[in-house]
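**Student:** Sequence and predicted model, in that order:
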Amino acid sequence: MNLNLRNAIIQNVTGNTQDELKDTIVDAIQNGEEKMLPGLGVLFEVIWQNASPEDQQEMLSTLENGLKR
């Protein structure tokens, strides 16, 4: 991913409230458009980088359970 795209996405949501961030995430998921995936990836990157090791482990468990068939 282009670094400029990452910065643009972060700049676009910096200062948003939790409700605005949730709306952004929910809209991207419900929309289902491929072009929204990089934005969700950048948001996840921010979450991951700011999470404790325990929170990261919980996210991995949630992801693993969500991917089970």
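**Tutor:** Yep, that arrived.
**Student:** Please count neighbours and contacts with C-alpha atoms only from this point.
**Tutor:** Fine.
**Student:** can you map out the helices along this structure?
**Tutor:** Along the chain, the segments classed as helices by DSSP state H run 3-13, 18-31, 37-49, 53-67.
**Student:** Show me the contact partners of the last one.
**Tutor:** So the one you mean is helix 53-67. Counting by CA atoms under 8 Å, 6 or more residues apart in numbering, helix 53-67 makes contact with residue 48, all of which sit outside it.
**Student:** how many neighbours does residue 38 have?
**Tutor:** Applying the criterion other CA atoms under 10 Å, we find 14 residues in the vicinity of residue 38.
**Student:** Below is structure B, check it against A:
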Amino acid sequence: MNLNLRQAILSNVSGHNADQLEATIDDALQKGEEKMLPGLGVFFEMLWKESEEQDRQEILQTLEKSLAE
């Protein structure tokens, strides 16, 4: 069985607007289930690829701050 998890995740949210994407992310975070992590990882990958260097630095600073708490 050849499963492309990344493509399946993108297919599930294709065409969603910002409100729907926010609801998906909030739901994944509230449930805290391990099975939701790949989807959040795909979202992060997309965010990272589309971000300018300044935005990436801000993301990294936010992550660093969160990990220090």
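**Tutor:** Received, thanks. Remember, predicted model here, so these are calculated numbers, not experimental data.
**Student:** TM-score, when you put one on top of the other?
**Tutor:** The TM-score (TM-score structural alignment, normalised by the length of structure 1) is 0.93; 68 aligned residues with a CA RMSD of 1.4 Å.
**Student:** most packed of the helices of structure 1?
**Tutor:** Mean neighbours per residue, mean count of other CA atoms under 10 Å, is largest over these for helix 37-49, with a mean of 14.
**Student:** Which residue in structure 1 aligns with residue 23 of structure 2?
**Tutor:** Applying TM-score structural alignment, one finds that residue 23 of structure 2 aligns to residue 23 in structure 1.
**Student:** list the contacts for its match?
**Tutor:** Contact criterion CA under 8 Å, 6+ apart gives no residues in contact with residue 23 of structure 1.
**Student:** Quickly note the distance from it to residue 59 of structure 1.
**Tutor:** In this structure, residue 23 of structure 1 lies at 20 Å from residue 59 of structure 1, with CA to CA, to the nearest Å as the measure.
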